[in-house]
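S.K.: sharing a model that was predicted from the sequence below.
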Amino acid sequence: MKDWEKDTIGIDFVHEALAVLLERGFDAESLLNAAGISPMLLKAPQARVSAANYGQLWSLIAKQLDDEFFGMDSHPMRVGSFLLLCQSVIQCETLGSALKQVLKFMRLVLDDIHGTLTINDKFAQMTLHEVSPAPSRAFTYATFLIIVHGLGSWLIGRRIPLLTADFRCEEPRCGADYKIRFSEQARFGQASTCITFNASYLDLPIVQNQRTLVNFLAEAPANLLVKYSNRDSLNAKIRHHLRRTALTEWPDFDTLSRQLHSTSSTLRRKLHQEGQSYQSIKDNLRRDLAINHLSGSRKSIEDIAVQLGFADPSAFHRAFKKWTGNSPGEHRRTLSSK
């Protein structure tokens, strides 16, 4: 399993993805079951699902609606549109020319929302424009940006670091996940929805080809959702550092600071600026690992507790219930009852 597949996604994103499907009277429960997501998790506000399962749900909803934009535009983005989009930009020479082609394509297939790319000195800005004067759902903006930003990042073989990410809508309950996916500088209730990045990225060459496109499409859309999340934040860097270290050898804060070539006070201050603490990062990583173990393996709960570094199963039970609202046993039974 790739590192990005081990990430988890908040249950609010599942609710958002299902919204139009439910409005149109489709059976959401069968799609959830087919994606490996128990419908019972919808009743747990703190629940999270694996990136792989959520990616499967995206694909199933798109096929059910015959719309890869999930019914959020008056003109559907028919299934197969994303494939055509990828094929249309794979021959571009630079990211700049590819993004212009992507935005032109999106304007052809959608009626209510489109994007423009402008360059101001050293910065590039992609702004979304809408027919309606009222803001759309955050999920609408996120879906558009995930498609464009994720595809652009894949084309150049690296994430396009976002300097800012502004959204017209009010902050959703899963606002923290938006900061993880886009930028820790994500802001809501802004005058327009836009992302900014260093304009020098527009000159980077396209490094993908028809052969690599096959593998990319096989992993989509899950790879778009989390693989190109914000990896530049201190939170992401510490998670990556810990993932390469056995849990029994996770460093204390002072040791971590030295390993990251920082002082303890500087590291603590930077984490505070991101609204994080070392303990919360360790807890969230353990939570994600636990969810993946419980849903993707037959290991006993006792073995998982030991593997995650808990002194005894009861400590793991208490921690998991605090993280998700359910005990490990309840979570596994919920999955098995789907």
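M.R.: Here it is on my side, so go on. Numbering: from 1, shown residues only.
S.K.: contacts and neighbour counts: CA atoms only from here.
M.R.: Fine.
S.K.: wait, is residue 114 part of a strand?
M.R.: Yes. Assigned with DSSP: H, G, I helix; E, B strand; the rest coil, residue 114 falls within a strand.
S.K.: these two touch, right, it and residue 130?
M.R.: Yes. Taking C-alpha atoms under 8 Å as the definition, residue 114 is a contact partner of residue 130 at 6.7 Å.
S.K.: more crowded one of these two?
M.R.: Neighbours were counted for residue 114 and for residue 130 using other C-alpha atoms under 10 Å; residue 114 has more, 19 against 15.
S.K.: okay, pairing it with this:
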Amino acid sequence: MSDRIGEKGTISVRLVNEALLELRRQGFDEAPLLQQAGIAPALLLRPYARVPAQAYARLWRAIAAASDDEFFGMNPRRMKSGSFAFMAQAALHEPDIGAALQSMLRFTGLLFDGLSPRLERQGSLAQIVLDDEGAPPTRAFAYFTLWMMLHGLACWLAGRRIPILGVELRCAAPDYLADYRVMFSDNLRFARPHSRLLINADCLALPVRRSERELQRFLAGAPGNILVRYRDPQSLGARIKVYLRNLKPERWPDLEALGGHFYMAPSTLRRKLALEGQSYQGLKDQVRRDLAIARLDGGAGNFTELAFELGFADSSAFYKAFKKWTGTTPGQYRALTHPDDASS
């Protein structure tokens, strides 16, 4: 197996090692688990190696079966095998994503020790807050694994990706962040007072679109289908976003030039993006949104300059687009996410 990042649907071996960490501490023999997953042990010694997302999913299932814990042993109480399926079954019968998330969070709070998750709405933003202040911060991998289950299930129930505006964690930043940035958001912040995930509050009204029959197929393929469908670091859409981030917005190509860069006809590129539930315009909006949020979180206060930097004709166009992306204006977003700045 090669180290090439270009392989479709891959996960860094650093996350594989993270998944095995608690089992190693407990004295589990990881060799049969890696064999079941089809992961060569020698790869784990190569920090830049990657494994197929489906191999990572097989490892997840193998660990859950061996330890009767779907959460890699990262909480004093096990997430016994079948817990995720039970949570999904309950959420399926809710009318919309807001109610489904409430159901998931109630179940998660009952499941884990030292964790009181809640869903809050603040104006046009919604946040999933993980209250665990009574205990030392856990490692980043544990938080991100829980986000993956909650957000991934919500995306599947809605039948579309729910954009993440930002993630804040109580713990220190881990040594490796690249896959987390692709899976969740470029806007990751650490050593914060609370652990929370921010989304547009309008997403809470999205209807649950799945059936019992679809649930059985989903569970048969989980968690690999979440990793690939909603978080494929090597999908065409993800690669286009990386390409756009490396260019100034005024130099972004049109669809024909973009197709040439990726060695495919514009119609083929459009069709492949559609299969991923994406469009080129949507990807450009996502990159502009992520850049805008990152700059605001970094202290940008001159919105006219920021509008020009992002390739907008004027600040009013930027305000209109930002409100469409996040449900709030740039100034309101700054006030919601930086309350200390607003009160100083």
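M.R.: Structure received. The structure presented is a predicted model; accordingly, all values stated were derived computationally and were not measured.
S.K.: give me the aligned partner of residue 109 of the second structure over in the first structure.
M.R.: Using TM-score structural alignment, the partner of residue 109 of the second structure in the first structure is residue 107.
S.K.: quick one: its match is in a helix?
M.R.: Yes. Residue 107 of the first structure forms part of a helix when assessed by three-state DSSP.
S.K.: contacts only, for it.
M.R.: Shown in contact with residue 107 of the first structure (C-alpha atoms under 8 Å, 6 or more residues apart in numbering): 113, 114, 115.
S.K.: for those residues, which one is nearest residue 10 of the first structure?
M.R.: The shortest approach to residue 10 of the first structure among these belongs to residue 113, at 25.6 Å (C-alpha to C-alpha).
S.K.: gap between the closest one and residue 138 of the first structure?
M.R.: Distance of residue 113 of the first structure to residue 138 of the first structure, computed by C-alpha to C-alpha, to the nearest Å: 13 Å.
S.K.: got it, and residue 74 of the first structure?
M.R.: 17 Å.
S.K.: could you check which of these two has the larger neighbour count?
M.R.: Of the pair residue 74 of the first structure and residue 138, residue 138 is the one with more neighbours under other C-alpha under 10 Å, namely 20 against 10.
S.K.: list the contacts for the more buried one?
M.R.: Neighbours of residue 138 of the first structure in contact, by C-alpha under 8 Å, 6+ apart: 167, 169, 170, 171, 172.
S.K.: rerun that using 7 Å as the cut-off
M.R.: Contacts for residue 138 of the first structure (C-alpha atoms under 7 Å, 6 or more residues apart in numbering) come out as 169, 172.
S.K.: please apply the same query to residue 62 of the first structure.
M.R.: Residue 62 of the first structure sits next to 68, 70, 79 when contact means C-alpha under 7 Å, 6+ apart.
S.K.: if you set the cut-off to 10 Å instead, what comes out?
M.R.: 17, 21, 56, 68, 69, 70, 71, 76, 77, 78, 79, 80 (C-alpha atoms under 10 Å, 6 or more residues apart in numbering).
S.K.: residue 213 of the first structure now?
M.R.: 83, 86, 87, 90, 154, 155.
S.K.: using PyMOL, make a named selection holding only the buried ones among those residues.
M.R.: If you want just the buried ones from the contacts of residue 213 of the first structure in PyMOL, going by 16 or more other C-alpha atoms under 10 Å, the selection is:
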select buried, resi 86+90+154+155
